[in-house]
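Peer 1: Model the structure of this input:
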Amino acid sequence: MGLARQIEKNWYGRVLGNAWLLPLVPLVWLVVTLKRRRFLRNPPAASAIPVVVVGNITVGGTGKTPLITYLVARARALGFNPAIVSRGYGGNGQYPLLVNDETPVSACGDEPKLLASRLNCPVAVDPQRARAVAELAGKADLIFSDDGLQHYAMARQREIVVVDASRGFGNGWLLPAGPLREPVSRIDSVDLVLANGRDFRVSATALVNAKTGEVCDLATLNNTTVHAVSGIGNPQRFYDTLTELGARVVAHAFPDHHAFAEQDFDFPQASAGMVVMTEKDWVKCRSFAQPDWWYLAVDAQPAAQAAARIDELLLSLKRF
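Peer 2: Okay, here's the model as predicted:
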């Protein structure tokens, strides 16, 4: 196991495994605390369009992308014209960048490309998120920021923190000894905390052919060997979903936001089986996808109480 993976494993175990990193924690605490205090003393000027940040205080995947998909659909149902801003992790385009069908993933990043193609709403990418917000003037009346909770240069009207119910806050320590970007007390200041696995669940809705777009029944996976390919922050949830659907999973985990190439799929012939990936990974592989490659489409399904709280938060922005 590589050093980085061992450190991450210890984030969700005993902090003593990362004891050698503990001297760096006070420095991280000082930086994040001063950054937060500076924002509270001198907040950026409010944008003309209300911004809802959907972020987390831990490193790694918590289910933000499917939740944002739900939030956009729900905002539309409530009469909003929503849009999305993103840092565009892994992208190298000219910013600010409005994502469209012709925008390559290499320019905008995987999550913005997925959200734009899935939702057909304006998606603006810029490492300076405030500039992305400004780019959407006249194109929307509500903006969701995909991540960016700690990007204090961007004004926001509401904050939603997403937590993985199974992993929680790990060992409870700040980076690099633990997975926290900010102290756990930060959630006391946000407007809504949603736990993936309790307040909402990310459920598979379809198995889609990566090359043709053919939709196949999920029952196809039952008693089938699949090469489960993932380049996401918390791949175990993806593998567990496939297992629950009856698949025999051969896991192929790559780093989060991995830039896939054809050779990444050169699996041993002795372990034949269909290839199944996440939708976020598919957008990076669609140009060289093969007929036996598939992706799992998923949606966030909130519990009744969480859905009511989401509606209340969104409707509170009608006055802006």
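
Peer 1: Please make it C-alpha for all contacts and neighbour counts, starting now.
Peer 2: Fine.

Peer 1: tally of neighbours for Gln263?
Peer 2: 7 (other C-alpha atoms under 10 Å).

Peer 1: For Tyr95, see how far away it is.
Peer 2: In this view, Gln263 and Tyr95 are 31 Å apart by C-alpha to C-alpha, to the nearest Å.

Peer 1: all helices of the stretch 101-250 of the chain, in order?
Peer 2: Under the criterion DSSP state H, counting those that start in this stretch, the stretch 101-250 of the chain contains helices at 105-108, 110-119, 129-135, 235-244.

Peer 1: right, so of those helices, which gets closest to Pro43?
Peer 2: Closest to Pro43 of the helices of the stretch 101-250 of the chain is helix 129-135 (C-alpha to C-alpha; 12.4 Å).

Peer 1: helices and strands around that closest one, which ones?
Peer 2: Applying 3 or more C-alpha pairs under 8 Å, 6 or more residues apart in numbering; DSSP states H and E, one finds that helix 129-135 makes contact with strand 82-86, strand 123-125.

Peer 1: now the longest one against helix 110-119, angle please.
Peer 2: Read it as strand 82-86. Orientation of strand 82-86 against helix 110-119 (axes from the mean of the first three to the mean of the last three C-alpha atoms, to 10 degrees) gives an angle of 160 degrees.

Peer 1: same for strand 82-86, what does it pack against?
Peer 2: Strand 82-86 is packed against helix 64-77, strand 123-125, helix 129-135, strand 142-146, with contacts defined by 3+ C-alpha pairs under 8 Å, 6+ apart.

Peer 1: Return the distance of the following helix or strand past that strand from the chain's centre.
Peer 2: Note on strand 82-86: by DSSP states H and E, the next helix or strand toward the C-terminus is strand 97-98. Distance of strand 97-98 from the chain centroid (C-alpha atoms, centre = their mean, to the nearest Å) equals 19 Å.

Peer 1: residues in contact with strand 97-98?
Peer 2: Strand 97-98 has contacts (C-alpha atoms under 8 Å, 6 or more residues apart in numbering) with 108, 122-126, 132.

Peer 1: same check, this time on stretch 174-186
Peer 2: Stretch 174-186 has contacts (C-alpha under 8 Å, 6+ apart) with 7-8, 10-12, 15, 18-19, 21-22, 24-25, 28-29, 32, 57-59, 169-173.

Peer 1: Might one say that Arg87 is in contact with Arg129?
Peer 2: Yes: counting by C-alpha atoms under 8 Å, Arg87 touches Arg129, with 6.4 Å between them.

Peer 1: show me where the stretch 101-250 of the chain has strands.
Peer 2: Ranges of strands in the stretch 101-250 of the chain, per DSSP state E, counting those that start in this stretch, are 123-125, 142-146, 158-164, 192-196, 200-209, 215-216, 225-230, 248-253.

Peer 1: one step back: pipe the helices of the stretch 101-250 of the chain into CSV and attach distance to Ala304 per row.
Peer 2: Below are the helices of the stretch 101-250 of the chain laid out as CSV (distance: least, C-alpha to C-alpha, whole Å):
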stretch, distance to Ala304
helix 105-108, 34
helix 110-119, 23
helix 129-135, 31
helix 235-244, 22
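
Peer 1: before we go on, could you also do this sequence so I can check it against the first one:
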Amino acid sequence: MSRFDLRPPAFWFAGQPGLAACLLWPAARVTAAITRRRIARPGWRAPVPVICCGNLSAGGTGKTTLALDLLARLKARGVAVHALTRGYRGTASGVLRVDPERHDATLVGDEPLLLAAVAPTWVGADRAASARAAIAAGAGCLLMDDGMQNPTLVQDCTLVVIDGATGFGNGRVLPAGPLREPVEAGTARARAAVLIGPDRRGAATGLPPGLPVLRAGLAMAPEAAALRGTRLLAFAGIGRPGKFFDALRALDLELVAAHGFPNHHPYRPAELARLRNQAHALGARLVTTPKDAVRLPAAFRRDVTALGVGLLWADPAVVETLLDEVLEATGTVPRTGKPRR
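Peer 2: Model prediction:
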């Protein structure tokens, strides 16, 4: 079992580091040192641009949501973009191109199935090996979902994704806090930060003065509006299930029950039976996230409504300009001509 399978401890997100964080400080120094040495290793430079949607914190910050948004934008420009991801909790070994018709979440993980619905997607722990396979298959641009701390592939543009509700937590590195590496170390390699949601923890104030901050909110899929007047039982096994539940409530949907599970949770038959029975008793419809839906057995999935979210950018032109700069700097011109502005 991974150390990230369980829900994060509350002291990670306390205003100031408490006793537990202080006691774990020596272990945090070891984590930071190991990460620093790993990142310092030389990686392979691909002949096509590499964009990484990464983060500094463990857990759900919105990396995949950003990756899906950028994949769609790059495809709209005519760029032959492929996605690279680790395939967390999948059993596949080596490098594998995801085929949503043949592969399931047990084999490739849940997030790769979402990415593969938008663009060709490759899973593999070695990002350089995945990159070579993608380029051989015709990729003209690579977009990494996670992997900011993976040194095997040189990144032309690293975007640090920040959840506005949790920020950088108590500011400490694992296991004393939620950070994979110190903020100053990670942001030094970033092209920009992407802040999703209101900055309730003041994360932007801890960023380098010259680092651009792109701001966005979450917008629920339009079909959610059709559920007004319907009693809903929501469940989610994502980094922060509460984000999904809050998004439903923000649309004035009638949420009669909500159940949160750990990120990437493999739903057991008994758990699904309890959810189904409670929904029946409450006269409610089951709703979950697309990431959860791909982990459900097909028979159960038919009785569940999956509601996704997208990014609502404060200034979409800034995102397009960033993509322009990355593509032009690496000499990438889409098949349809000059990148759209």
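
Peer 1: TM between them?
Peer 2: Remark: TM-score between the superposed chains equals 0.86 [TM-score structural alignment, normalised by the length of the first structure]; 302 aligned residues with a C-alpha RMSD of 2.2 Å.

Peer 1: quick one on the thing from earlier: nearest approach to Val161 of the first structure belongs to which of the helices and strands packed on helix 129-135 of the first structure?
Peer 2: The closest of these to Val161 of the first structure is strand 82-86. By C-alpha to C-alpha, the value is 15.8 Å.

Peer 1: by how many degrees do that closest one and strand 142-146 diverge?
Peer 2: 30 degrees.

Peer 1: how big's the offset between strand 82-86 of the first structure and the second structure?
Peer 2: Superposed on the second structure, strand 82-86 of the first structure shows a mean distance of 0.5 Å to its aligned residues (mean C-alpha distance after the TM-score superposition for the first structure).

Peer 1: Not counting its own residues, what contacts that strand?
Peer 2: Strand 82-86 of the first structure is contacted by residues 72, 75-76, 112, 121-127, 129, 132-133, 136, 139-148 when judged by C-alpha under 8 Å, 6+ apart.

Peer 1: Tabulate the helices of the stretch 101-250 of the first structure in JSON lines, adding columns for distance to Pro268 of the first structure and mean neighbour count.
Peer 2: Listed next are those as JSON lines, based on distance: least, C-alpha to C-alpha, whole Å; neighbours: other C-alpha atoms under 10 Å:
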{"stretch": "helix 105-108", "distance to Pro268 of the first structure": "28", "mean neighbour count": "22"}
{"stretch": "helix 110-119", "distance to Pro268 of the first structure": "27", "mean neighbour count": "20"}
{"stretch": "helix 129-135", "distance to Pro268 of the first structure": "43", "mean neighbour count": "21"}
{"stretch": "helix 235-244", "distance to Pro268 of the first structure": "20", "mean neighbour count": "17"}
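
Peer 1: Show me the one of those that comes nearest Val202 of the first structure.
Peer 2: Evaluated over the helices of the stretch 101-250 of the first structure, closeness to Val202 of the first structure peaks at helix 235-244, with 9.2 Å, by C-alpha to C-alpha.

Peer 1: packing partners for that closest one?
Peer 2: Looks like helix 235-244 of the first structure contacts strand 248-253 (3+ C-alpha pairs under 8 Å, 6+ apart).

Peer 1: what range in the second structure matches stretch 123-134 of the first structure?
Peer 2: Counting by TM-score structural alignment, stretch 123-134 of the first structure falls onto residues 121-132 of the second structure.

Peer 1: From start to finish, how long is that stretch in a straight line?
Peer 2: With C-alpha to C-alpha as the measure, stretch 121-132 of the second structure spans 13 Å from end to end.

Peer 1: picking that back up, buried deepest among the helices and strands packed on helix 129-135 of the first structure, which one?
Peer 2: Counting by mean count of other C-alpha atoms under 10 Å, strand 123-125 has the highest mean neighbour count of those, with a mean of 29.

Peer 1: From what I see, Phe235 of the second structure and Val256 are in contact.
Peer 2: No: using C-alpha under 8 Å, Phe235 of the second structure is not in contact with Val256; the gap is 11.3 Å.

Peer 1: of the two, who's got more company?
Peer 2: Each of Phe235 of the second structure and Val256 has its neighbours counted (other C-alpha under 10 Å); Phe235 has more, 21 against 15.

Peer 1: roughly how far apart are that one and Gly177 of the second structure?
Peer 2: For Phe235 of the second structure, the distance to Gly177 of the second structure - C-alpha to C-alpha - is 26 Å.

Peer 1: likewise Leu312 of the second structure?
Peer 2: Leu312 of the second structure sits at a distance of 29 Å from Gly177 of the second structure (criterion: C-alpha to C-alpha).

Peer 1: neighbour count winner among those two?
Peer 2: Per other C-alpha under 10 Å, whichever of Leu312 of the second structure and Gly177 has more neighbours is Gly177, with 28 against 16.

Peer 1: What is the aligned counterpart of Leu71 of the first structure in the second structure?
Peer 2: So Leu71 of the first structure corresponds to Leu70, using TM-score structural alignment.

Peer 1: Can you get me a residue count around its match?
Peer 2: By other C-alpha under 10 Å, neighbour count at Leu70 of the second structure equals 19.

Peer 1: wait, which of the helices and strands packed on strand 82-86 of the first structure is closest to Ser117 of the first structure?
Peer 2: strand 123-125 (9.7 Å).

Peer 1: so how far does that closest one sit from its counterpart in the second structure?
Peer 2: Mean deviation for strand 123-125 of the first structure: 0.5 Å (mean C-alpha distance after the TM-score superposition for the first structure).

Peer 1: Is Arg309 of the first structure part of a helix or strand, or is it coil?
Peer 2: At Arg309 of the first structure the chain is in helix, as set by DSSP: H, G, I helix; E, B strand; the rest coil.

Peer 1: what about it, how many neighbours?
Peer 2: Applying other C-alpha under 10 Å, we find 15 residues neighbouring Arg309 of the first structure.

Peer 1: Same question for Pro291 of the first structure.
Peer 2: Using other C-alpha under 10 Å, Pro291 of the first structure is surrounded by 12 other residues.

Peer 1: Could you measure from it over to Asn100 of the first structure?
Peer 2: 25 Å.

Peer 1: Ala270 of the first structure belongs to a helix?
Peer 2: Yes: secondary structure of Ala270 of the first structure (three-state DSSP): part of a helix.

Peer 1: Number of residues surrounding it?
Peer 2: Using other C-alpha under 10 Å, Ala270 of the first structure has 6 other residues around it.

Peer 1: related to what we said a few turns ago, kindly reformat the contacts of strand 97-98 of the first structure as TSV and extend each row with distance to Cys285 of the first structure.
Peer 2: Formatted as TSV, these follow (distance: C-alpha to C-alpha, whole Å):
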residue	distance to Cys285 of the first structure
Cys108	15
Pro122	23
Val123	20
Ala124	22
Val125	20
Asp126	23
Ala132	26
